[in-house]
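# Quick one, what's the 3D model for this:
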Amino acid sequence: MFKFFKNIGPGTLVAAAFIGPGTVTVCTLTGVGFGYTLLWAMVLSIIATVILQEMAARIGIITRLGLADVIKAQIRHKYLKIPAIILVLSAVVIGNAAYEAGNLSGASLGMTGVFGAGFTPFYPLLIGAMAFMLLFIENYKVLERCMIGLVLVMSLSFILAAVLTKPDIGAVLRGAFIPGFSEGSILTVIGLVGTTVVPYNLFLHASLVGERWKSPDDLKAARKDTLVSVILGGLVSMAIIITAAGSGLTDVSNVMDMAKGLEPLYGRFAVYFIGTGLFAAGITSSVTAPLAAAYVANGCFGWNASLKDTRFRVVWMAVIGVGVLFASLGFNPIELILFAQVANGILLPVIALFLWWVVNKAGVLGRYKNTVLQNVISGVIILITILLGIRSIFKVFGW
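Alright, predicted model coming up:
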């Protein structure tokens, strides 16, 4: 068991990143609205995430560069390179600053469920300080171990909450492996996939593998790490759907409403489990979003900076600072978030296509380029990301 946890690496931070308050909320609404019937969408999301993250990790290990650096190196035409860099910076750096308020607010909601509402105004500042300290340590191994611990806490919290509802195992298995659409479910399916297949995770993963592994011989370990971590993250998301479906509620506005609905049946344990899980989900995303923004800025501007570099620090500090400010004031930066959603809607299919292009270039990956089977599977996944990107843009503009 010790050896197993010792070998877990950057994939855990990827799982921590995509299970944020937004994912928890979408999964909660999915379970309340559709029961177990859309669990298959999470299975699809897990497969898509594993495929894309493996390609990003492979690029990072073989090239020893971050994804933003590879984009700059491979797109040689300046009229394509400059718009690509602007798009990446807008979607990841500015976008993550906008989303950080949601991460801190979600973690604060979890703390309110566990500790009460007496200190609610101070929770965003406290959680922001925690995220600051985790990043200021500037030791990748320490950060990785802390995040593994938080992900395990989050996993146990939501899985135990799901067990408390005593779900119908047959219905769960049918929902997970027999695809079907209920009336009005298509947008929810898109939401489930969209909260799991996250553009900034591709940049984060490609950079983090360089902190952990140094040789192509480590590809096997990286693939195992990606597979285990993403599946664990997907199981957590599925556990949230199962908990919501078993709650018997028909109307919730956030995940803590579900916890309160479960309280009469299962006591305060339900509130503690879900509150702790939401706190862990919020704080892990509050760490990974600024970290991803810093890595992207590092690559786009060609800093070649380490975790201890002042420029690297300034970026993640700025993202946390913006998040704390917006969360503390209760201000919803709606225009900034809408801009980030549009940028991410464009970025996801663009980056997916770019990944596909690069992993087929022998001049970049040599014998580690994609096989025919990998191309077929990733091609289907990329088609899905294109549809997701188009739909997210349409959703923002109300089309």
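
# switch to C-alpha atoms for all contacts and neighbour counts from now on
Will do.

# Quick check: what element follows the host helix or strand of residue 4 along the chain?
Taking DSSP states H and E as the criterion, the element that holds residue 4 is helix 2-7. Per DSSP H and E, the first helix or strand lying C-terminal to helix 2-7 is helix 10-18.

# Centre of the chain to that next one, how far?
7 Å (C-alpha atoms, centre = their mean, to the nearest Å).

# do the same with stretch 182-192
Centroid separation for stretch 182-192 versus its chain: 19 Å, with C-alpha atoms, centre = their mean.

# May I see the buried residues of it?
185, 188, 189, 190, 191, 192 (16 or more other C-alpha atoms under 10 Å).

# now for the residues you listed, which pair is the farthest apart?
Taking C-alpha to C-alpha, the two most distant members of the buried residues of stretch 182-192 are 185 and 192; they sit 10.6 Å apart.

# mind checking how far residue 133 is from residue 121?
20 Å (C-alpha to C-alpha, to the nearest Å).

# One more, so I can put them side by side:
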Amino acid sequence: MGKSLEEVHGSVVTQNKKSVFRKILAFFGPAYLISVGYMDPGNWATDIAGGSQFGYALLWVLLMSNMMALLLQSLSARLGIVTQRDLAQASRETYSPFINYILYFLAEIAIAACDLAEVLGMAIGINLLFDIPLIEGVIITVLDTFLLLFLINKGIRKMEAFIIVLVAIIGFSFIFEMIFAQPEMGKVIYGLIPSMPNEAALYIAIGIIGATVMPHNLYLHSSLVQTRNFDRSKAGIKQALKYNFIDSTIALNLAFFVNAAILILAAATFYKNGMYEVAEIQDAHRFLAPLLGSKWAPILFAVALIAAGQSSTVTGTLAGQIIMEGYLNLRIQPWVRRIITRLIAIVPAVIVISIFGESVTGKLLILSQVILSLQLGFAIIPLIHFVSDKSKMKGFHIGRVTQIASWIVATIIVSLNAKLVFDEINGWLETSKNPLLLWFTVVPLAFGFLILLIYIVLKPFIAKTKISILNHSPHNLKLQFSKSGTYTKNNIAVAVDFSNADEVALNNAFQLGGIDAKYTLIHVVETVGAMVYGENIDDHETLIDEKLLNEYKEMLSEKGFSVVTKLGFGKPNVVIPKIINEGQFDILVMGTHGHTGFKDLIFGTTVDKLRHKISIPLLIVKN
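Got it, this is the predicted structure:
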């Protein structure tokens, strides 16, 4: 299993900082990327709906959600810092392939729902500010996929700076909105007292929780904290945990301010004036100027909306990459992954808007947040199990009080979701003209997910699962070598990737060099983290790859071969030529998986880019 976000893994150095402030500053950043997920356009829709329908009454839901988010994000950061795995990788190591495929599918649904909200929010903001039709605005949002590619190639710190600027734009916009709106502070404070006006408020409340505590953020945070290269001693890990908690506290409280400001704005303008049905972002924008008496109010609103959509789409697509690589151990070209994620969101948005018109965007946004909320249990429960495990966490497992608090949060979220699902299905059965169809489709599906939820809750208590190494085992290689013949090469480099192609490559190398040649086995760790942090990376995949490379060396040494190993980090077509050109090799041997054309486009190529960069012969053997 590779490093999480390998391009940027361990790329930010936190050691040798001259002052405490500089050291703290080195750790700050990941939580701000997380915080934008808590103020994305989906949040705007649920906050506006909650404020216009129920005034300040649901402010306490935002506060509770923020406290839940801070707890869960701190658990996610702890998992990444201590184990050097993200949540998807930890799940892959713990559950069976069948369960992991289901969890992956659910995580992808969450990503699609999140991206749908971001696409719609960006398109609405573009429409409001520049009067570009909504459909065209949705299509324009494809372009920000390439912005993400540009940013990640510049390094994680540049990306973090870009996001922080967008967060600042959102924050300043709402400071002015609050000045324009002049909310009643007494009612704001009263809104922090828990209450639930009616059933409709419950639906909005669950949407707010889903919009605030987002499942993809749990995957993302556990990966982003691995971009920091820090001292891996016990004291160093403790320090990293402390600074990341401070980072999370500041960033998530900023997100709470933005969400509360949106709800308060809706309450102070629409609810106050009896406009209880304002749920669409477009309606909110249209009514702001006449109600607040300022032409700047709607402009700042639209600018903040675009900033929210743009910032959250960057983090959403990163989360999609982490989930795919973590659950499936499948790496495809980053731009392909991001285009797929964006199209999954754009296609349904274009279809629905084309059929039902622009008036349904608010309902789509709220629905996307409820879908997110329904996925939460399948991310939260494994996370709590992982960070409670003494063996996985190497002594940094959470204490009893934190465990109890975490399970209370999980119980609240799962219970609210269960009630929502039960009420919705019950309503469908009562109003459907063909309830039998629902009994044979929707009801069994709901029971299936309930059984899955119970399974992931109980499994760690029933049996402790050993961490499995899912890479190709060197002991399965059927190496053949004949000591007779003429050998022409003395110093041979062999590129290995722990797949079946290694067997063919090694056998061909032995035919060239025989028992007396010197063999250098080269493997490149090509996770996102390795690309960013290089040799300073210290994650799970690097440890596994290094272990497998050493097993190759031991096995071949036992057979009498002279073998050394070289572990590289980054893109193979860059790293391998560098290793080759710095050494004194006679030939490079590497296997190929034999894919061409479309598969090259999806998975990328190494051979074509590599052969022009080396000054020695290259032997390519097909598996």
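
# before we move on, the earlier item: against which helices or strands is the helix holding residue 4 of the first structure packed?
Using 3 or more C-alpha pairs under 8 Å, 6 or more residues apart in numbering; DSSP states H and E as the contact test, no helix or strand touches helix 2-7 of the first structure.

# returning to that earlier point: may I see the buried residues of stretch 182-192 of the first structure organised as JSON lines, with distance to residue 68 of the first structure added?
Converted to JSON lines, those look like this (distance: C-alpha to C-alpha, whole Å):
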{"residue": "185", "distance to residue 68 of the first structure": "35"}
{"residue": "188", "distance to residue 68 of the first structure": "31"}
{"residue": "189", "distance to residue 68 of the first structure": "29"}
{"residue": "190", "distance to residue 68 of the first structure": "26"}
{"residue": "191", "distance to residue 68 of the first structure": "26"}
{"residue": "192", "distance to residue 68 of the first structure": "26"}
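
# Quick one: the helices in the stretch 251-399 of the first structure, in order.
Assigned by DSSP state H, counting those that start in this stretch, the stretch 251-399 of the first structure shows helices spanning 255-266, 268-300, 310-329, 334-358, 362-365, 372-397.

# deepest of those helices, which one?
With neighbours defined as mean count of other C-alpha atoms under 10 Å, the helices of the stretch 251-399 of the first structure peak in mean count at helix 268-300, which reaches a mean of 27.

# and it, how far from the second structure on average?
Superposed on the second structure, helix 268-300 of the first structure shows a mean distance to its aligned partners of 1.2 Å (mean C-alpha distance after the TM-score superposition for the first structure).

# residues in the second structure matched by that helix, start to end?
Taken onto the second structure by TM-score structural alignment, helix 268-300 of the first structure occupies residues 295-327 there.

# from the chain's centre, how far out does the matching stretch sit?
13 Å.

# mind listing the helices in the stretch 51-200 of the second structure by residue range?
Going by DSSP H, counting those that start in this stretch, the stretch 51-200 of the second structure shows helices at 59-83, 87-94, 97-130, 134-140, 144-153, 156-181, 185-190, 199-212.

# try the stretch 451-600 of the second structure
Going by DSSP H, counting those that start in this stretch, the stretch 451-600 of the second structure shows helices at 501-513, 528-533, 540-558, 572-582, 598-603.

# how about TSV for those, with mean neighbour count and distance to residue 226 of the second structure added?
As requested, the helices of the stretch 451-600 of the second structure are exported to TSV (neighbours: other C-alpha atoms under 10 Å; distance: least, C-alpha to C-alpha, whole Å):
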stretch	mean neighbour count	distance to residue 226 of the second structure
helix 501-513	21	30
helix 528-533	28	7
helix 540-558	18	11
helix 572-582	17	21
helix 598-603	13	24
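
# do you know which of those lies nearest residue 419 of the second structure?
Taking C-alpha to C-alpha, helix 540-558 is the member of the helices of the stretch 451-600 of the second structure nearest to residue 419 of the second structure, at 38.9 Å.

# The closest one aligns to what range in the first structure?
Under TM-score structural alignment, there's no match for helix 540-558 of the second structure.

# Give me the angle between that helix and helix 87-94.
50 degrees (axes from the mean of the first three to the mean of the last three C-alpha atoms, to 10 degrees).

# I'd like the distance from helix 540-558 of the second structure to the chain centre, please.
29 Å.

# Output the contacting helices and strands for it.
By 3+ C-alpha pairs under 8 Å, 6+ apart, helix 540-558 of the second structure packs against strand 518-525, strand 562-569.

# Mind listing what's buried along the first one?
When you say that, I think you mean strand 518-525 of the second structure. 518, 519, 520, 521, 522, 523, 524, 525.
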